[in-house]
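**Q** coords please:
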Amino acid sequence: MSLNKQVILITGAGGGLGGAAALALAKQGAELILLDKSIPKLEKVYDAIVESGGQEPVMYPFDLAGASEAQYQEMADVIEQRYGALQGLLHSAAEFSAFTPIAIHKTQDWGHTLNVNLNAAFLLTRVLLPLLQKSQHASIVFTSDSGARQARAYSGAYGVSKIALEGFAKILAEELEGGEKIRVNTLVPGPVDSPLRKKAYPAEDKAKLPGLQSLASIYCYLFDSASIGITGQVFDAQTFKI
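**A** Next comes the predicted model:
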């Protein structure tokens, strides 16, 4: 139970990657705060954690794109009142509509995607930094995408958001490096059998892809004591070895 009594918040916890991370971290004893706008999806992950023997998590229904700054701060205040501090923050929420040429990209889709994938990560990180700084050691993990990172054609707002998110993570890591308390890293899951992957590549043979459970070890590594002192790095799950 290497993450026993470690409080970790996961965004997009009802999604494929977020749910897989939640289950992996819960099995190591983490106390989880599950954030997602879909209550049924949260309940499904909640049940899976309890059935696996993990500590009962907290479900926090929250619309990352629609919430105001005041609501973000209210969330931080609630967490502080309950836990006092935070040891981990996993940005796993992601918005992807479709591969779209810039010439016909809808403004509404562009704004919504950037709000979920980038602006929400900024707002949430900012309001939770004081709680992370109250811990002796804490970890922030952002989730990127190997395809989007190469600025491929038609990746649109999703690609732009992931490129910007990696830059944001590096800037934050540089700013926090002096304190040696909060490490900031980026995870690139690579091709895995996830709902987002199915949406992006519907004709792909998913039987040839690694399952979501293949990411368990890297999620645990990024939040347990083994990664203390490692910051500003991009981890590729497909080549990661402990």
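**Q** alpha carbons only for contacts and neighbour counts from here, please
**A** OK.
**Q** which strands and helices lie in contact with the helix ranked longest in the chain?
**A** When the chain is scanned for its longest helix (criterion: DSSP state H), the result is helix 156-176. With contacts taken as 3 or more C-alpha pairs under 8 Å, 6 or more residues apart in numbering; DSSP states H and E, helix 156-176 sits against helix 107-114, strand 138-143, strand 182-188.
**Q** would you list those in JSON lines and tack on distance to Gly14?
**A** Listed next are the helices and strands packed on helix 156-176 as JSON lines, based on distance: least, C-alpha to C-alpha, whole Å:
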{"stretch": "helix 107-114", "distance to Gly14": "18"}
{"stretch": "strand 138-143", "distance to Gly14": "15"}
{"stretch": "strand 182-188", "distance to Gly14": "18"}
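**Q** please give the structure of this sequence too, so both can be compared:
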Amino acid sequence: MSDISAAETRPLAGRIALVTGATRGIGRATALALAEAGAHVVAVGRTAGALEELDDAIVKAGSTATLVPLDMKDGAGIDRLGGALFERFGKLDVFVGNAGVLGPITPLAQVEPNEWDDAIAVNLTANWRLIRSLDPLLRLSTAGRAVLVSSGAAHKARAFWGAYSVSKAAVEVLARTWATEVMNISSLKVNLINPGPIRTRMRAKAFPSEDPETLPAPEEVAAAILSLCLPSFEETGKLYDFPSRGLKEFPVPV
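**A** So this is what the prediction gives:
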């Protein structure tokens, strides 16, 4: 009875889960949800102090963590990450690509090149480099699971949101392409999630007049992300729309 209970309450026991943007908001909540489910969490973030605070919370949750201070614009650092994880763990079971920036909210013609480059680098290119670095490790897992965080902005041509919307639309194609490539040759499942409006610092920056108390907390969407990371979740190439609590089917590639 106790073994069955442990399997139900800590379904990721013995598994390694990496989360980017893990120091606050959805990333932090997801890291804690994975830890509570039994995973050893590889927490990636820019701020060492915030990572240490997360580590304390993970220990309180009864799990352990590896802290990786890393800027998502550090491509060489991302490239080295996969090798370091292989040397220590020999595999990776879960990858949650959550790190992102809002970028400039301004007309496309007025976006500065460095602002555009930063948004694309963090939201898109970093996830591509993470795929290059982590894909071999995820294939070594008996149930590799990858979840990339998208946005409703990926499906809206909202004025002034060009850099963010374009980067998130590209992330969706990136994830769907990856899912298709590994579909028949690996147990790896790759999916997307659209959190929708969530009570985060990024949301407050984008909508300063909005009452954050009217929005779901990061912990709520983290629970949905956790469900996509479980070995029992067998769908791939889908987008989970958190506001509607449903999976979105994409056209089947031909």
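**Q** looking at the helices and strands packed on helix 156-176 of structure 1, which is nearest to Ile171 of structure 1?
**A** strand 182-188 (9.5 Å; C-alpha to C-alpha).
**Q** where in structure 2 does the closest one align, residue-wise?
**A** The aligned range for strand 182-188 of structure 1 in structure 2 is 188-194, by TM-score structural alignment.
**Q** on the three-state scheme, the most far-flung residue of structure 1 relative to its centre is what?
**A** Here structure 1 reaches farthest from its C-alpha mean at Ala103, the gap being 29.9 Å by C-alpha atoms, centre = their mean. Put simply, Ala103 of structure 1 is helix when judged by DSSP: H, G, I helix; E, B strand; the rest coil.
**Q** and it, what pairs with it in structure 2?
**A** With the correspondence set by TM-score structural alignment, Ala103 of structure 1 lines up against Ala109 in structure 2.
**Q** try Gly88 of structure 1
**A** Using TM-score structural alignment, Gly88 of structure 1 lines up with Val94 in structure 2.
**Q** give me every residue that touches the closest residue to its match other than its chain neighbours.
**A** In this structure, Val94 of structure 2 finds its nearest non-sequential neighbour in Ala17, 4.3 Å apart by C-alpha to C-alpha, 6 or more residues apart in numbering. Counting by C-alpha atoms under 8 Å, 6 or more residues apart in numbering, Ala17 of structure 2 touches Leu34, Ala39, His40, Val41, Val42, Leu92, Asp93, Val94, Phe95, Val96.
**Q** save those residues as a markdown table, and put in distance to Asp117 of structure 2, neighbour count and secondary structure too.
**A** Shown next, in a markdown table, are those (distance: C-alpha to C-alpha, whole Å; neighbours: other C-alpha atoms under 10 Å; DSSP: H, G, I helix; E, B strand; the rest coil):
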| residue | distance to Asp117 of structure 2 | neighbour count | secondary structure |
| --- | --- | --- | --- |
| Leu34 | 32 | 33 | helix |
| Ala39 | 34 | 27 | coil |
| His40 | 33 | 24 | strand |
| Val41 | 30 | 27 | strand |
| Val42 | 27 | 24 | strand |
| Leu92 | 29 | 26 | coil |
| Asp93 | 31 | 27 | coil |
| Val94 | 28 | 33 | strand |
| Phe95 | 24 | 25 | strand |
| Val96 | 22 | 27 | strand |
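**Q** in structure 1, which of those residues still touch?
**A** Retained in structure 1: Ala39, His40, Val41, Val42, Leu92, Asp93, Val94, Phe95, Val96, out of these (criterion both residues aligned by TM-score structural alignment, their matches' C-alpha atoms under 8 Å).
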